[in-house]
Structures are given as C-alpha cells and as structure tokens.
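A.B. asks: compute the structure for the input listed below.
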Amino acid sequence: MKKFYIRTFGCQMNINDSQKMSGMLKTLGYEPTNNWEEADVILVNTCSVREKPDQKVLSALGEFKKVKNKNPDAIIGVCGCLAQRAGYEILQKAPYIDMVFGTTNIHHLPQLLEEAKQGNKAVEILEEIDENENQLDSYPTVRDNKYTAYVTVIRGCDKKCTYCIVPTTRGKERSRRIGEIIQEVQWLVEDGVKEIHLIGQNVTAYGKDLGDVKFYELLYAVANVDGVERIRFTTGHPRDLDINTIKAMADIPQVCEALHLPIQAGSDKILKAMDRGYTQKEYLEKIELLKKYIPDIALSTDIIVGFPGETYEDYLETVKVVKEVKYDQIFAFKYSPRPGTPAADLKMTEDPKTLSKWLTDLINIQKNIAFEKNLAYEGKKVEVLVEEEKDGKLVGRSRTNKLVYFEGKHNLLGKLVDVKITKANRFSLEGTINEKELQLI
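C.D. replies: Predicted structure coming up:
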C-alpha cells in the first residue's frame, strides 16, 4: 500500500485543506503515515503570514529530501500560501521538489501527482481564482479528531491590512453556497461529528459576495441540522461582526460562548497605519456588546507588537486593551515584514531587543489574566465534549474552549458531559464527573 505524509503549517484553513488533500489521497489508494521516512508522497502545506513559518518550511524540506535516498520514486510537494507567493523561488532553493501548487488549485492534486510520477516537475500556481475550486469540498476529510470538524464557508479576504499577505495568497472573498455547506455538515454529522467549526480568512464576511444570505443566517441553518451539538467559528474581522451575529450567538443553543476577535494593536495611530478600519473605542464597543448578550463569553485575540511607527506609548495602548478586555487567550507576535505588502518597506521604530521585551512583558501580563480567569472555574460545572484519552485521562473542551482533563470511562468519547472543576492550571482545567451521572450516559 502506498503511503502519504502531510506536514501542515499555519491556520485552521490550512489544516482543513490538508484534511481534504488527505481525503483525495485516500481516494487515490494511498494510506496516511506518521513516519515521513516511509512515505511515497510527502506534502508540505505552507503558511506565509510570518517569516518564521517560511524558514521552518525550508528546514523541513531539507530533512524530507532524505526520503529519496531510500525511495527515489518518492514525490515531495509544496502547496499552500508560501507556494502561492513564492513557489518558483522555493523550487530554485529546493530543486529536488517534484510538485508546487498554490491555494486556489488544491483540487488539481490528482493530476499534478500523476504528472510528477511520470518524472516531470508539476508546477501550477494560478494567478486567477479557479472557478472549480469548490470541487475540493466534495472530498472527504481525514481528521485526527473524530468529533469536531472544520468546515470552510468562505475563502479569501477583501480587507487591505497593510501588513497582511493573505489577500495575495488567498485572493478575494468567495463564499460557498449555503446548500453545499449544509450538505457537508450533514455528511460530517453522519460520520460522528458533534462540533462544527466554521472557518474562513474572514468568516463573518460570509455571504457579502453572494448578496442573498448573511453569516448569522448561516449560523441558524447549521444549527438546524440534526445532530449538530456545538458550533464555533473562526476568524472574523471586527468590522464585520454585527449586532445580528451577536444576537444569533446568544440565541442559538449550539453556538459556544467563545470568540476570537483580532485587534492587532491598541493604538488608534497604529490601527490606522495598519488600515484596520476601526478605532480602539469602536473595537471595545463590540466587546461590550458581546459581553452584554453573552455574559460568560471567552475571548481571544491576535496582537502584533512593533509595527513600523509604534512607540512605547502606542504599545501601552495595547496593554490597556488587554487588561480591560481580560482575554482568555492572546496570540502575540513581533511584527514580521511580508514581501509584497504595503508595510514591507516601512522603517522599524524600535530595535529587536526592545520589541522582544515588549512582547515578553505583554505575554506575562496575559498569563496572569488567563490564570485568574481559569481560577474562577474552580468548584463550577462545565459542559465538556470528550475528544480523546491521554495519559490515562479523558480530555475535551468546554464551551468556552478550555482544555479539561478528568478521569472517566472509554465509552464517554464523543459525549457531552458535565465536569466539576477541581483544579485550575494556567492553560487547562482538571475535574471530576459524578459516577451516578456516568451511568445515565
């Protein structure tokens, strides 16, 4: 049996694309392996949001090259955002690669693979959007998690954030038809999935290009599918989070009380330089609305430290927002210039050591906030979707996206159970479940 191995860098969209490519390869008669050294096909699905993933890709390719010593017929391919932006450059740096293809033509993998097997360089990087790209969604997904699944509802982004390469690598916004989405959700539920995670580069912009459906209407439609027990969505731009969506989140029982809402910076000056399209005040007003309609909501965000022109006073505005919102989690990084973006040639204000200190200080502030929020769970019961067994304990996530460990029976996998939290850690919770309640499940 031929085997394949996929290494994925980047966001949920990349993960979902890899799951679809796994489905394609299984359809072609390949089986997945966790050992790249025994793979007949190795795919590296790449990210281009920051510089570090770029470097990791080249490092991984250098390692994967060794597979050809044992198996000269092995195929190595690079796809995803970095391939879309710099595919020909990658091919020059790693000429042993057999396939390079971009983000809009992943559904061409079977043809590209056949071309590579014939000894040709299979390179396809489309500048225009492939009108048949939704064929990708017709393939089954191969998931590590049996009970939760990503569903892509929109691809691309129409925003013009000056630091961001996504509009270049993923193209303009293209929403899938609601009927196709609901059909995929139904397939997933039939496959045992309990939690549907709707994803897109700008998921809350769903439907704007179609003109006849809104994102909040999609939420109601997904909730109406029999068997859907939980719904999440990632990632939305603050400008596209409207009151109808917030009310739908509060109204639909399956929608979890958790939201990722990137702010990127707290300073109005920096937000304007980033072309984010909102002020700190406008962002905080959205947060206030969320907390009004969904009092127990858990919030997370993205933050860029050290965008060109940012001063210490600007940085302190970001710290102010973090302390005011009290996020459950933040994803914070130093600014990384991306070739081809408007901000790429702007002069940095502070030296790297200073930015590293700012970032470290911000992360430490957030660690204390997150731990304080976790401590508030002690003694409370939370609903947990049991996803796996690890080190003798069952593991799952609460509706607020907290990782919860507890002891229980194997037959709880895929079940929603109430867990009483007995201990809060910085990044997870521990708890117990009532034995009498166990017998009723």
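A.B. asks: okay, CA-based contacts and neighbour counts for the rest of this
C.D. replies: OK.
A.B. asks: which helices and strands does the longest helix seen in the chain pack with?
C.D. replies: Counting residues, the longest helix in the chain under DSSP state H turns out to be helix 352-375. When contacts are defined as 3 or more C-alpha pairs under 8 Å, 6 or more residues apart in numbering; DSSP states H and E, helix 352-375 sits against strand 298-305, helix 312-325, strand 329-334, strand 416-424.
A.B. asks: check contacts around the residue lying closest to residue 147 once chain neighbours are set aside.
C.D. replies: Residue nearest to residue 147 in three dimensions, not counting chain neighbours: residue 193, with 4.1 Å by C-alpha to C-alpha, 6 or more residues apart in numbering. Residue 193 is in contact with 146-149, 228, counting by C-alpha atoms under 8 Å, 6 or more residues apart in numbering.
A.B. asks: alongside the first, I'd like the structure of this one:
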Amino acid sequence: MEDIEDLVAVGGAPPGFRLPLTAVGVNLKKKKKQSSKLNGSVDSTKLSPSSNNIPGTQTIYVKTFGCSHNQSDSEYMAGQLSAFGYSLTDTPEEADLWLINTCTVKSPSQSAMETLITKGKAAKRPLVVAGCVPQGSRDLKELEGVSIVGVQQIDRVVEVVEETLKGHEVRLLNRKTLPALDLPKVRKNKFIEILPINVGCLGACTYCKTKHARGHLGSYMIDSLVGRVKTVIADGVKEIWLSSEDTGAYGRDIGVNLPMLLKAIVAVLPTDGSTMLRVGMTNPPYILEHLKEIAEVLSHPCVYSFLHVPVQSGSDAILTAMNREYTVGEFRTVVDTLTELVPGMQIATDIICGFPGETDEDFSKTISLIKEYKFAQVHISQFYPRPGTPAARMKKVPSNVVKNRSRELTSIFEAFTPYSGMEGKVERIWITEVATDGIHLVGHTKGYIQVLVVAPDSMLGSSAIVRITSVGRWSVFGEVIETLTQSDAQSSPIKKPSLKGETSPFDSPCGSNSCSREADSCACEGESCGQKVPEEESIASRKDVLLEERSSRYLISWVLKKRRSQVKDRVENGIGLGNVVKQDSRWKGKEWGSVDRALLGGILLSFLTVVAVLVHLGITASARA
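C.D. replies: Below you'll find the predicted structure:
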C-alpha cells in the first residue's frame, strides 16, 4: 500500500477537534483479494454496519514499547482517543482495537511487538501500529494488513482508529511539521509529565536504527515548551521530564541551545520546589561547550542533580567504529566537570558489549572506566545488529564472547555499593509513584536517588523530609519525618527537624544536594539505564515488620500501643506533639483505616455495653433489696 500523504490544508483543525473524514485520505479496500485479507485480521462482526460502529464508543488497548519519548507519544494518543469518547483499558481481551506503539532500538523489543501483532491478528482484533518500527521499516511483513500512524502523525490517531474500526487499512507516515504540544493527554502517572523538546538527532551512529524513524533534528520553540510547562504545573504535575533522542542537541536547528531552554523553564517553576525538573539523555558532543551553564542549571534547587550521559565504550577505537563523535577523554571531561560543579551530582551511563571489532583490550578499557567511576546506574546491553544500519554489515564478535563480556561487566557493576554511608542522613524527597512491591511509595532525592518509604497513598505527589534507615544496591529506605505542604516550603526554605547530633544538608527551597524509576531512555542508545524498584530487596527489608503489623492488626492493645509509640518517638526526637498531627496523616480521623475505625468503634461499643449491664445489675439489685 502506498503511504497516505497529509491532505489537510495548512493550519488544519485546531488541536482536539476531529478533521472531516474526507480529509483523512484513506485507501479503501476495493479488490476482493484485499478484502478477504483484511477479514482475516479483524473481526468482521464488529465492523459490520449493524454492529456497534458509532465512532468514540469502542474500547482501546494501548501498549507501549521503548523510551520515554514513546511513552509521551502514547499518552498524547490516549488523550485524544479519550477526549473523543473512546474508553481505554489495560486488558487486551476487553478491547475492540489494539494500538501498539513500537520501539526499534533492539531486537527483543521488536520481537515482542511482532508477537503481540500476531496475537492480535489471531484474536481478530483491528490493529493500529505506531512508533519507530513502522516509521523506519514500513515494509515489514508483520505490518501487512494493519493500519499505521507515524511518529509525527500522532495528532491524527483518532482518524486512523475510526477508519480501522470500519475495516479500512490506513497509513499516515509522511509529514514535515511537529505535532502540537497542547494536545489532550492521559498520563500514565498523573504526577509526571514527559515533555518532548525535540525529535530526531544530529548523530549518525552506525548501529542506530532510530535515526531512520525519528529523522533529523527538529526542535520545538522555547515559548511553546515554556507554555506547556506552565500548563502541566497548573494540572498538578510534580515532575517534568525533558525527553528526546538527544536533549543536548536541542535548538541547534532553530538558533538556540539547551541552556537557554533550561533557564527559561526554571524561571517558571514554582519557587516552593513542589515541581521538579529532570533533564533527559544527553550525548557528550553537544554539551561540551555548555558544561558550566548546564552545571549551573543542575545545581538549581528545583532541578534534579542527575544526568544520563551514554559512553557506550571505554575504547576510542570502538567509539570511532560507532561514529559517536567524541572520545573517552571528552566523556571524562563531561563527568568530571559536572561532578565538580554540581553538589551531589549523579550520572548514569550506557555500555554496549560486543560491538563489531571489539577486542579483549577494548573491553578491558571499558571495565577500567566503569571501575574508576563506579556509576550508580549503568545500562549494559549486548550488541544487536539492526537491519539497514552500517554496523549490521560489520564482522560480528562471536555471540558467546558477547554474552560472557556482558555477564562479566554486569557482575562488576552489581558489586558496587553506591549508597553506602547514607544511613542516618536526612533528605528531602519528592514522592511520585507506588513501588512494584505494592508496599512502598517511591520518592527521589535531589540527586535522583530512589528512596522507598512505607506511607499512605495520600502522600503521592507530595514532598517530605525523610531519614535514611538502610541502603540496598538499587535504592535506599527511609522513614518519613515530616510531610511538606506548599505553605511549609514557601514559609521557609526547609523545615529543619530538631535531630540531636545531625546537621541538615538543606540550604534551598528544593532540598538536599545529595537517583527510580528510570533514567530517560535513549532511543538511540538502548532502552533505559534507570534503576529498578527491587521487589525482592524491598520486601525482604520490611518483611518482619509487615508480618508483625498484619498479625497484630486485630488486637486492640496493638492499636493503642502503636499510637502511644508514635507520640513517644516524635517527642524523643524533639518534634512537638502539636506537629504529630501535621506530620502523620493517619492521625487525621478522616484518614484512619477502616480496621482502625472498626476497632475503636468496637472499644466504644464494648464500653457502653459494660456500662449498660452494670446499670441493669444495679437496678435489679436495688429492686430486690
């Protein structure tokens, strides 16, 4: 099928309004052979005029693969579909249509996409495929019989879905303008806004397939991005992630640069530190000339002191073969400068093991580099040849050697203890999500170190002062000392707890200078170099306490003892009783758990029953006398 060009006149419809279907440019199925082929991939009963084919009444399943930029695209597509009345579901069996947003970085992610498409066809579900795979490899056999929406056509997903539900195969791939930033959006996490600042990149890495899909650099204007930031802050967003294939290259196509954008965004962030900014993946070549300016922004109290800078190899020879456009020495300059100028700076990086031509000596240089810096976050990936890239034609390193190198480097990396010495420290954290264990909430320090705390869900989207109680390999554990409200943060830089023998590291409205979710995935570099929420580790560290609490939950004495203990602990730590109600939301009667209320109600009922019995016995005894 030929690609469908954008037939809409300049300006088109305003964001959030559907264009006339005559402007979609749909290629209708006219040949019987094509129609029979279509009927093999969709449920014809759902597409017949007599069935429920009213646009906007169906249920859509959205599945996303790959980087944070892809996640943002999915959120935009979901927002538009929801705005037009479509229901969204996480259960594919419940959906009338599947929307699959794909990633072409590595073979496993594309294989997972192909498997899902096969399942969708077997289940006779209409399919719409978006993302980098169809944009960069539009002739894949797996894409036959499905509709396609390109990476710059996400603002027309409603049209594609409507036509696909009618039984038409639609392909929208070619466009020269960027989608608007003010489209409706359904965030996966309502507290986190993933903001794409540009698409494509300036690099030409020999192994990268994403450049084929996302294309050359295209940047959004600073005013548009600042306007979006203001909007999402008003919506209650607490973290803004700047995302792209390479944030460092931002603006070079429109005469501006990354520091200019960062300073403009920082200027509109709330001064109370309630909303934090996280800068996304940045390749070394494009920030070398701006290191001091970037360090200044990363030191700002409302910006996480964290940056994802991929190195990929510790060997200059391999970097040259990759066409990475920098040397190991230049990467060191980036890391050393930011570490020196930014207090508590945390840097994540990526490594590709077994790139074509990598010798034992090359690999040993990579090991030395990782051992020297002991990065807390390293995403280690085996080389995957991507079709159509120069590296795919290079002589490969034997697969068993690649696997062994990957295991060796992983073993070295996992032996690091990056958070040792944090026990007892007091940090400000920003809490935005629930851990995978379902027990802890996830917060991050100024350096984006992941902190797991046991706290009520009502603390999501808030900032708190915590004391670090223990450390693990991937994260640290903390206990909440105080929850900060906006009025708290505005009235004073940080409410310093009265802790004997400790000094607070806070000297700004946004907290400590001391990393999770995931570091920004680099579409060109791998999937994600972020930390995991270690389910086994977090459960093990709290298992005994949680079991004890759950087994004692139904004992009245435990309830009273726990309340007295909480008051005692806070008084001993120098925190007045008057602050306890403020710090612990469980002291608010309206937020007590149902079990607590039932137990206290039972106590009151038992007391009244005893009183009634005693009164009755007294009256009876008097009558007999």
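A.B. asks: ok so, going back, tell me which of the contacts of residue 193 of structure 1 is nearest to residue 87 of structure 1?
C.D. replies: Distance to residue 87 of structure 1, by C-alpha to C-alpha, is smallest for residue 149 among the contacts of residue 193 of structure 1, at 29.2 Å.
A.B. asks: and the aligned partner of the closest one in structure 2, how far is that from residue 245 of structure 2?
C.D. replies: Mapped onto structure 2 by TM-score structural alignment, residue 149 of structure 1 lines up with residue 193. Distance of residue 193 of structure 2 to residue 245 of structure 2, computed by C-alpha to C-alpha, to the nearest Å: 17 Å.
A.B. asks: what's residue 109 of structure 1 aligned with over in structure 2?
C.D. replies: Per TM-score structural alignment, residue 109 of structure 1 is aligned with residue 157.
A.B. asks: the helix or strand containing that match vs structure 1, average distance?
C.D. replies: Assigned by DSSP states H and E, residue 157 of structure 2 falls within helix 157-165. Compared with structure 1 after the fit, helix 157-165 of structure 2 shows a mean deviation of 2.1 Å (mean C-alpha distance after the TM-score superposition for structure 1).
A.B. asks: from the contact counts, what lies against that helix?
C.D. replies: Checking 3+ C-alpha pairs under 8 Å, 6+ apart, helix 157-165 of structure 2 ends up next to helix 68-83, strand 127-131, strand 147-149.
A.B. asks: hang on, the earlier thing: what's the match of residue 149 of structure 1 in contact with, if anything?
C.D. replies: Applying C-alpha under 8 Å, 6+ apart, the residues near residue 193 of structure 2 are 187, 232, 237, 239-241.
A.B. asks: before we move on, back to that, list buried residues within the contacts of residue 193 of structure 1.
C.D. replies: 146-149, 228 (16 or more other C-alpha atoms under 10 Å).
A.B. asks: of the residues you listed, closest to residue 338 of structure 1?
C.D. replies: Distances from residue 338 of structure 1 to these, taken by C-alpha to C-alpha, are shortest for residue 149, at 30.4 Å.
A.B. asks: hey, where'd the strands end up in the stretch 51-200 of structure 1?
C.D. replies: 75-80, 99-101, 122-124, 148-155, 174-175, 195-200 (DSSP state E, counting those that start in this stretch).
A.B. asks: format those as JSON lines; extra columns: distance to residue 410 of structure 1.
C.D. replies: JSON lines is the format used below for those (distance: least, C-alpha to C-alpha, whole Å):
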{"stretch": "strand 75-80", "distance to residue 410 of structure 1": "37"}
{"stretch": "strand 99-101", "distance to residue 410 of structure 1": "42"}
{"stretch": "strand 122-124", "distance to residue 410 of structure 1": "46"}
{"stretch": "strand 148-155", "distance to residue 410 of structure 1": "18"}
{"stretch": "strand 174-175", "distance to residue 410 of structure 1": "39"}
{"stretch": "strand 195-200", "distance to residue 410 of structure 1": "19"}
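A.B. asks: and of these, who's closest to residue 131 of structure 1?
C.D. replies: Using C-alpha to C-alpha, the nearest of the strands of the stretch 51-200 of structure 1 to residue 131 of structure 1 is strand 174-175, at 10.1 Å.
A.B. asks: quick check: the closest one compared with structure 2, mean distance?
C.D. replies: Strand 174-175 of structure 1 sits 0.7 Å off on average (mean C-alpha distance after the TM-score superposition for structure 1).
A.B. asks: against structure 2, where does that strand fall?
C.D. replies: The alignment of strand 174-175 of structure 1 onto structure 2 (TM-score structural alignment) covers residues 218-219.
A.B. asks: show me how far that stretch is from its chain's centre.
C.D. replies: Stretch 218-219 of structure 2 sits 22 Å away from the centroid of its parent chain (C-alpha atoms, centre = their mean, to the nearest Å).
A.B. asks: got it, and stretch 258-270 of structure 1?
C.D. replies: 17 Å.
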